[in-house]
Structure formats: structure tokens, C-alpha cells
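Participant: how would this look folded up:
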Amino acid sequence: MNDSGNATVVFTLRPDCSVASSRSVGVTGRDVEDLARGADGTLWLADLGDNDRERTTIALIRVPTSGRGQVVRLTYPDGPHDAEALLLPADGRPVVVTKEGGGFGRIYTTDAPVTDADEGPVPLRAEGEVRLPSSTTEGGPASFLGRGLITGGALSADGRSAALRTYTDAWLFPVGGPTADDVVAGLRATPTQVPLPGEPQGEAIAFTLDGALLSAGESPSGGPRARLHEVEVPRTAPSPAPVAVPTPAGTSATAGTTDDADGDAAAGIAAGGLAVVALVVGVWWFGRRRS
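Facilitator: This is a model prediction of the structure:
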């Protein structure tokens, strides 16, 4: 789906990455940067982007299987942050990881599950930080800096593995249980590095149901369309178990944003001028944005 400056529309993609359908969310996100799938199959758009660090609140947009999206606003305990990664474990408590640079991100979660009934803003609680090891992987914009910028996140379908990505690598963390506290604890462990294919501006990361990773990056304006890559996870990494996830009618799996709704089977996924996040459950959902 598209991010800031565009209508908030979710696109469903076929296995060949052509667009099968589109759906207006009914509310306009300010800077949607990620998308997660709740345990009940609903989608949560992560309106977390704040490049200028000036927002008094951020938001999650709940996308039910039918009807208008509902906005849940959240607030940091220590002032504005720019963030592009949302992890949503089975207990419904979102885990937000900020984009600080240098392989460093701050971790926040809530005390209780978020619902569309929350009047908000819901306070986030600081849960420390994540530190990524150094990397020499090439690729992405200004790779020296991009290696340390957290641009996306995903949980495996079984909840046993969390991924954070930079412009060049995915980093996989073991998760010992179904709660936000388990995810936070996992992010304090030493991660396994998975170098990603060179992407113009890689901001998409997601797990397939059999435990592989999907990654993609946006295309420069007027440039070639971005490709969606499937990347094998090393055997030494946290190993998600294959899972059959029931998908309610009209929904798929986690996704994010794309700036081009045409699709392109030969080139993978159309990324346009903004970034992307994707996951597979029968059909492909895609997206995330440039920051």
C-alpha cells in the first residue's frame, strides 16, 4: 500500500504479483511504514513514520475484513521518534522498534492489547533497545549508513522468530513465546545475520509460511520496478515451523506500502517511488515506504 501523500489503499496481489483487487481503508494515514497481521486475521497499518520527529502521536489503523478502518493513536513516553518496524505477537500488544541509526533502535510496547475501541492515545512503554552487530554487506542507499538503519520488521507465522531488517541485511531473533514480553526478550538476544540481495532502498521484510524470507526495496522515481526476493534462512538461524494459517475472506498476510498498483510479473513487485513490505498467505500482500 501507499504511504504519505497517497490515498490509504490496500492492494491484494496474485502469486505472480499482479494486482488482484484494491480496497480503500477509509481513513488517511500520515506516514504508514509497516503492516502486521493480527491473530484474528485483521490487518494493522503502522502509521509510525516521523522523519522530522515532530508528531505528538503515532497511530495504528485496524483494517477489518469489511468496513472502514479504525485508528488507534499511541504516544511515546519520551518524545517523538521515527520508526518503520512493527511486530504484532499473538497477545495483541504491538512492539515498535525505532529507526535511530548505527544499528540501534529503541523498543516500545503497550501494557495491554490495542483494540479499535481504544479512545487513546494509548501510552507506549519503553522496553530498552536493540543493537545490531556490524555488517559489511553491500547494497542500498549509502550502504555505510544504511547497514545500521532499521527499516522493517516481521514475525514468523508460528511466532518463534522475529526479523528486523536494514537496507542491506535481515537479522533474525529467537522468540520464546506468544507475548510482547517474549518478543522484547528475544530482541535482546544475539541475532543471526541474513545478507539480502542488493536493493535500491530495501524496506520490505516478511516470512513465508515455510519460514523463508521475502524482501524488497523501492524503485527510484522513473527507474526500473523493484523485485521481490525470496531468501533462504540459514540453518543456524531461529527456525520457524511451517504453519497453515487460516485466512478470513478478503484478507491475506502482512504487508506494507507500494507506490505503484500495476504489478509486474516479470519484475516481481511494483514498488514505485516508495518502499515495501510483504508476506505470503495464498496471495501476496506488499509494501512499505521510503523514508
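Participant: hey, let's count contacts and neighbours off CA atoms from now on
Facilitator: Noted.
Participant: please enumerate the strands of the stretch 51-200 of the chain.
Facilitator: 58-63, 70-75, 83-87, 95-98, 104-109, 122-123, 125-131, 152-155, 161-165, 169-174, 192-195 (DSSP state E, counting those that start in this stretch).
Participant: same list (the ones you listed) but as JSON lines, adding distance to Gly29.
Facilitator: Putting those into JSON lines (distance: least, C-alpha to C-alpha, whole Å) gives the following:
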{"stretch": "strand 58-63", "distance to Gly29": "8"}
{"stretch": "strand 70-75", "distance to Gly29": "9"}
{"stretch": "strand 83-87", "distance to Gly29": "14"}
{"stretch": "strand 95-98", "distance to Gly29": "17"}
{"stretch": "strand 104-109", "distance to Gly29": "20"}
{"stretch": "strand 122-123", "distance to Gly29": "17"}
{"stretch": "strand 125-131", "distance to Gly29": "23"}
{"stretch": "strand 152-155", "distance to Gly29": "17"}
{"stretch": "strand 161-165", "distance to Gly29": "23"}
{"stretch": "strand 169-174", "distance to Gly29": "26"}
{"stretch": "strand 192-195", "distance to Gly29": "31"}
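Participant: one more to line up against the first:
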Amino acid sequence: MGFFIEMLLKLLFLFSIIPFLLSEKLQKKYDMRINPQVEYTIFSGPQKISRIEEDFIDETSGMVVSQKYPGHIFVHNDSDGAAEIYALDTLGNYLGSIRLDGVRNRDWEDLAIGPGPDAGESYLYIGDIGDNFSRYSELIIYRIPEPEALDPEEKLLVVPEKIVLKYPDGSKDAETMFIDPLTGHLYVLTKRDASNTLYKAAAPDLVDGNKVTLERVMDMPITLSVGGDISADGRQILIKNYWVVYYWNREPGESLEETLKQQPKLLPYEPEPQGEAIAFTPSGQAYFTLSEKKLRVEPVLYRYEKVLTPE
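Facilitator: Just a heads-up that it's a prediction; the model follows:
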């Protein structure tokens, strides 16, 4: 019975990626813009950087670009993977890994970078926020300072801070988390609602060992959100689902909530069978995407360059 269930799931997955594969082929062959609302005047179409060669980086669900070393990208795998963060360079070459001591990867779904306890220091936030069956009462956020240089031959072992979050209105699945660099607030965006819901944990509450009840902020006209990021200057916001990358430009003096209430623009996006990871470069002049490995579809690192500063 297990064999037949597995085969059925694989067939369902094959059918689900047909639209992605067709749209990719049509776009490349006929230079068609499948979605006429996509803005090609802010960021360019994708540049294929490289296929990720390391077999152990196969279910990437979170990604950020280092603020300490702008040429480094940090990624992690999905549920039940190793409790490790992997470092790549911006050409996709493996640089080393960070092992979180005493931690289990229950369902890590996103990675964020931003301020933390020490002023001037950048921190990595690992979001154990996935919950496919809405069975967990708590979300767990692990936080570590950005590491020094890594050795590809040796794992760096670190003991993270641990912050426990709870929804005010019951368990939910989420795959999107980001830190507002202007306030230090942490945001979680749910996935499976018809309109995904944004929640917030205020910066002063993000203390090691704390248990924090999230504040419900707003419902958004997005569904199946799987990743997001905010540029290091706080001026640009990205949220993606499996088909679309949404983009907001934040005006000086606006709160993040005020910005996200506005109509987003749609940015170029290379169709990926299981694309869940997206991240700005520290300058905000480019963003990367990276997919999970599914069946025979290998993960590819894509880069999108900025071509216009939005008004």
C-alpha cells in the first residue's frame, strides 16, 4: 500500500509541475511574458548562475545573503534535514556549514537576517515555523550572530538563542519570515489561508528563552506564500509564492505594515518546481532564488539584477 501511495504522490507532483515547465519553455522559445502584469523595468529577467552540486543541499527552503560577507549566501534544508546552515558563494560554490548544537530541524522553513541584541552586529534567524497539519502549539526561532569565515572541511558548531512564538488564534502553517532592519521586529506570514495572515513579534520581546504571543497584523491578498525578504536598508520588500514574486517599495517614514497595505508590483521570476527561497543582496540591487530538488529537477541558483530605481 505504501508503494502505491508514494507512486500516486509522485504522479500528482508531475502533473503539478507541467504548467511551470510549459511556461518556462514558451517564455524561452517565444520570448512571451506569461503574466502581462509583471514589471520588467525594475529588475531584469533571470540569470542562471549555477546548478547546486552538493547532494546534501536538496530541499532549500530558506536563504539570505550575508551582510558581513556580501559574497556569501546562507541556506538551509526543509523539515527533518540536518540542523545545519550551509554557506555558498554567489556563484553557487560550497563554502562550509554551521551546525546548531542541541537543535532539531522539526520543520525549518525560512531564514532571515537582521539586527539583534548587540548594536552593529547582524544575526541569522532560523524559522522552525512549518506545520503542514497544524499540530504544533509553538513556533521556534533560533538566532545566532553571523559567523566568521567558514572552513569547507569542518563544521562550525554554535549554540543558538531560542525564542518561542505562539499564534493568538491557533496553530498555522507558515514558510515566510523576515526581520524589519529599521525596527528589529520579526514577521511571520502564514501559507495555507486563502488570504495569508501577517503576524508580528516586537523587537524588545525577541530575547533568548522568551515565550511570545504574536500580534495579528493584517490579512494579505496573497496565498501559498513560501518565502520573503527585506533589503538591508528596509526600503524594499519581497514575498513569493510558487508562481509570483511580489514587490513593495517603502517610502521614508512608512511602517512596514503601511507599505504592505499598498498594491505590490509583480517581478520577473523563473518558474521553479518547488521554489521556496528568495533573498536580496545587501545593496538591494539584486535578488536570488533557489529551488528544492524534486525528482530529476536539479536546484539552480538564479540572480535578478536591478535595472531601475522605482519612484
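Participant: superposing both, give me the TM-score.
Facilitator: Once superposed, the chains reach a TM-score of 0.69 (TM-score structural alignment, normalised by the length of the first structure), with 218 aligned residues with a C-alpha RMSD of 2.1 Å.
Participant: and the strands of the stretch 51-200 of the first structure: which comes nearest Asp52 of the first structure?
Facilitator: strand 83-87 (11.3 Å; C-alpha to C-alpha).
Participant: which of the strands of the stretch 51-200 of the first structure sits closest to Val9 of the first structure?
Facilitator: Judging the strands of the stretch 51-200 of the first structure by C-alpha to C-alpha, what sits closest to Val9 of the first structure is strand 58-63, at 10.5 Å.
Participant: the closest one corresponds to what range in the second structure?
Facilitator: Under TM-score structural alignment, the match for strand 58-63 of the first structure in the second structure covers residues 139-144.
Participant: ok, the residue nearest to Tyr136 of the second structure when sequence neighbours are not counted - contacts?
Facilitator: Take Tyr136 of the second structure and drop its neighbours on the chain: the residue closest to it by C-alpha to C-alpha, 6 or more residues apart in numbering is Ser171, 6.2 Å away. Taking C-alpha atoms under 8 Å, 6 or more residues apart in numbering, we find Ser171 of the second structure in contact with Asp131, Ser134, Arg135, Tyr136, Ser137, Glu138.
Participant: neighbours around the fourth one, how many?
Facilitator: This points to Tyr136 of the second structure. Applying other C-alpha atoms under 10 Å, we find 15 residues neighbouring Tyr136 of the second structure.
Participant: repeat for the last one
Facilitator: Here the neighbour count serves as a burial measure; for Glu138 of the second structure (other C-alpha under 10 Å) it reads 19.
Participant: how near is it to Ile163 of the second structure?
Facilitator: Applying C-alpha to C-alpha, to the nearest Å, the value for Glu138 of the second structure to Ile163 of the second structure is 10 Å.
Participant: in the stretch 151-291 of the first structure, which spans are helices?
Facilitator: Under the criterion DSSP state H, counting those that start in this stretch, the stretch 151-291 of the first structure contains helices at 180-186.
Participant: in the first structure, which residues correspond to stretch 9-28 of the second structure?
Facilitator: Stretch 9-28 of the second structure maps onto no residues of the first structure, going by TM-score structural alignment.
Participant: what residue of the first structure takes the place of Val244 of the second structure?
Facilitator: In the first structure, Val244 of the second structure lands on Asp169 (TM-score structural alignment).
Participant: wait, that match touches Val194, no?
Facilitator: Yes: using C-alpha atoms under 8 Å, Asp169 of the first structure is in contact with Val194, at 5.7 Å.
Participant: higher neighbour count, these two?
Facilitator: Neighbours per residue (other C-alpha under 10 Å) separate Asp169 of the first structure from Val194, with Asp169 holding more: 29 against 20.
Participant: from Val97 of the first structure, how far off is the residue nearest to that one when sequence neighbours are not counted?
Facilitator: Distances taken as C-alpha to C-alpha, 6+ apart place Pro195 nearest to Asp169 of the first structure, at 4.4 Å, with adjacent residues excluded. According to C-alpha to C-alpha, Pro195 of the first structure and Val97 of the first structure sit 20 Å apart.
Participant: alright, that wraps it up for me.
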